[in-house]
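A.B. asks: Dropping a prediction and its sequence here:
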Amino acid sequence: MPPSNPAERLRARAAAARPAGRFEPYARAPEHDGWDIPEEEHVLRTQVSVERPSRVISRNSSPDVPFDRSLNPYRGCEHGCIYCFARPSHGYLGLSAGLDFETRLIARPEAPRVLEAELRKPGYSVAPLAIGTNTDPYQPIERKMGVMRGVLEVLHAHGHPVSIVTRGAAILRDLDLLGAMAGQGLAQVGISVTTLDAGLAREMEPRAPSPPTRIRMIRELSRAGIPVRVMAAPMIPGLTDHELEAILTEARRAGAKAASMIPVRLPHEVAPLFADWMERHRPGLAEKVLGRIRDMRGGKLNDPRFGNRMKGEGEMAELLRQRFALSCKRLGFARSLPELDCTQFHLPPRKGDQLELF
């Protein structure tokens, strides 16, 4: 792992360096220039750039996910979770999956307008829109940018169903919209809870809400009538997997109706970043944890094969699945949340539209 810039002070960051992305022909590393003049130290701040996309609905045909379309209001994520499978997506921008992913964010403020244009295209066929499947739509900058709020307003006006995945507390700002949509069968939310250990969460997910806050999010969303699924994901063998039953129990008490569990997966640049984090924060556990991940991934730190990447294989993965199934049965979790209603989709009239006679 390349060393970090010694002049940068890292405050609440999980990664410690900017390893080159897999598409980059060159790597960079700080080098002493021979002058004994210390660089002025500074705290590494989050930078936000703006993208004006021509389209925002992404399509996929993966057999491992239950949706065929998604939307991401932001690229990069300030939550900075070290295990995040979305980190390699920053490589498409020529940026690092390490510190760049956490600190060089791209907002898409035009997303609501572009989304409305896409929904109005002739021949658009409605199906649930998944949001938060790559980077978190309710990361800290959403409080200022409000892109997700605008997206929800468009979906609500069109009667379009939406499924949201997040660990961001800013979602509670949108209880009014989400509650109204859920009352029509148009919205559901998945809340990711990786650990109940606040100290571990601070190190592993440095700018994400604390575990108690996420349990409170489940409670408040549920009280607002919004169907909530707790996502015990990722489960990291040897580090967080012993908390599986406790996470499910706390989420059920808070009102979650369904649950899911995914073993950790470390694609592309994420594997060395996670290994480096283990050596820095849990050196005594690094060999054990990485070994157990390899046991679940065919001897590697990642197995990208469809059908395997979301569940793993081997004794450790099978034991996790059995524990998860027994806990869900004991706690009374539903197999899944109710299906979203796709029959209410319509194009609301706009100013200047000709009204229909009948």
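C.D. replies: Structure's in. What do you need?
A.B. asks: CA only for contacts and neighbour counts going forward, please
C.D. replies: Fine.
A.B. asks: For the protein, which segments count as helices?
C.D. replies: For the chain, applying DSSP state H gives helices covering 99-103, 111-119, 142-145, 147-158, 175-183, 198-204, 211-223, 244-254, 270-281, 283-296, 314-331.
A.B. asks: Next, the buried residues of the third one.
C.D. replies: Going back to what we said before, that points to helix 142-145. Neighbour-count burial for helix 142-145 flags residue 142 (criterion: 16 or more other CA atoms under 10 Å).
A.B. asks: now residue 270: how far from residue 168?
C.D. replies: From residue 270 over to residue 168 the distance is 21 Å, taken as CA to CA, to the nearest Å.
A.B. asks: and if you look at residue 349?
C.D. replies: 33 Å.
A.B. asks: here comes the other one, which I'd like you to weigh against the first:
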Amino acid sequence: MKDSNYRKGRGAQAYVPNKFSQFSHETRDDFLEFCRIEGEEAHQGSTNYIPIFPKTIVNKVTSPDVGMGYSLNPYQGCEHGCIYCYARNTHEFWGYGAGLDFEQRILVKKEAPTLLEENLKSKRWKAETIVLSGNTDCYQPAEKKFELTRECLKVFLKYKHPVGIITKNALVLRDMDILKELAHEGLIAVNISVTSLSEETRRVLEPRTTTIKKRLETIRLLSKNGIPVNAMLAPIIPGINSHEIINLAKAVSDNGALSFGYTIVRLNGAIGQIFTDWIHKALPHKADKVLAQIKSCHGGTLNDSRFGMRSKGEGNIAFHIHDMLRLARRTYFKDKELPKLNKGLHEQYKKGQLKLF
């Protein structure tokens, strides 16, 4: 049974202080009592969209174990509210908190398509796959309103440039027309995150995301239309979804995924505090066991910052997880392979059209 203070519909259960700020605030009991008497909400639950104006939009990824060279994020912060999200920490660089602020204060880069076009037209730029959502989901609810991801995809198509997408939202199907054109040229791969087959688990772990049924359908429809799909079975959280690995792999394979990736959860920075608070409210009967098992994968702590090891874990529980993943790959992905994207067309389309001479 959930704690009585559990906030339904949000991942993080509290506002947490920004480690870079000299100021912090706390919610005092006398303030809560005042709100109760006055019939007011102590905290506003609405989502705010805040425009920001970066000078560049394509980010070089320097971490050697992330699996991408460049990323593009039309939005910072994410309303999906996934409690484990490593991107929560980046919200502190913008002056906000990694808890509820991350889910309620969404920064919108309205110039993203224009900045992307400037980057792709640069004489210095050589085609390398740029991944949409290297930090936060490019198809989160804000995309319905602003359509920045769709406009960026149009730019990629115009300049015949390879692009990857990571999302857990079925809204990606809205852009099937552009995705099919990109796929025809070998310019697109879509990564769909599927963390559990249980709707009950999804609702507490990723409260504002697409249902599991809809995600599997998204994999199926993309694959049916010739768009290569990699499933992200990530993160694997011991005691929450680690028992589902084999069934998850089978489900995504049956729906057309050509490969899968994974990570073992690590709770770096402020996420350790946020996750610990969340699990004691959302899954109090599992809290101590899950936290202990996560620590056992990271040398006794909730986080491991070592490249290569931080997302794979070590120890007996991690070894068991790796063993199940190897079995799943051998069983359901033996003759499948995600194709490499085409980097050979872009140079001919530097100006948005085919060079004739």
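C.D. replies: Everything's here; your move. Since we're looking at a predicted model, the values are computed, not measured.
A.B. asks: What would you report as the TM-score here?
C.D. replies: Aligned and superposed, the two chains score 0.93 in TM-score terms (TM-score structural alignment, normalised by the length of the second structure); 348 aligned residues with a CA RMSD of 2.1 Å.
A.B. asks: which one of the helices of the first structure is the most hemmed in?
C.D. replies: Sort the helices of the first structure by mean neighbour count, taking mean count of other CA atoms under 10 Å, and helix 99-103 sits at the top with a mean of 24.
A.B. asks: follow-up on the earlier one: neighbour count winner among residue 349 and residue 168 of the first structure?
C.D. replies: Each of residue 349 of the first structure and residue 168 has its neighbours counted (other CA atoms under 10 Å); residue 168 has more, 23 against 11.
A.B. asks: Would you mind measuring from that one to residue 17 of the first structure?
C.D. replies: 25 Å.
A.B. asks: ditto for residue 228 of the first structure
C.D. replies: In this view, residue 228 of the first structure and residue 17 of the first structure are 36 Å apart by CA to CA.
A.B. asks: what about these two, which has more around it?
C.D. replies: residue 228 (28 against 20).
A.B. asks: Wait, the more buried one touches residue 192, no?
C.D. replies: No. The pair residue 228 of the first structure / residue 192 is not scored as a contact, 10.5 Å apart, by CA atoms under 8 Å.
A.B. asks: what touches both of those two?
C.D. replies: Shared contacts of residue 228 of the first structure and residue 192, defined by CA atoms under 8 Å, 6 or more residues apart in numbering, are absent.
A.B. asks: In space, what's closest to residue 206 of the second structure - neighbours in sequence excluded?
C.D. replies: residue 82 (4.2 Å; CA to CA, 6 or more residues apart in numbering).
A.B. asks: I meant to write residue 49 of the first structure there.
C.D. replies: Residue 49 of the first structure's closest residue in space is residue 106 (CA to CA, 6+ apart), at 4.8 Å.
A.B. asks: for residue 27 of the first structure, same thing?
C.D. replies: residue 20 (5.3 Å).
A.B. asks: Is the one you found in contact with residue 28, as I believe?
C.D. replies: Yes. Counting by CA under 8 Å, residue 20 of the first structure sits close enough to residue 28 to count as a contact (7.2 Å).
A.B. asks: Map residue 26 of the second structure onto the first structure.
C.D. replies: Applying TM-score structural alignment, one finds that residue 26 of the second structure aligns to residue 29 in the first structure.
A.B. asks: and that match, how many neighbours?
C.D. replies: Other residues close to residue 29 of the first structure by other CA under 10 Å number 13.
A.B. asks: Now do it against residue 20 of the first structure, distance only.
C.D. replies: Between residue 29 of the first structure and residue 20 of the first structure the distance is 10 Å, computed by CA to CA.
A.B. asks: Quickly list what's touching both of the two.
C.D. replies: Counting by CA under 8 Å, 6+ apart, no residue touches both residue 29 of the first structure and residue 20.
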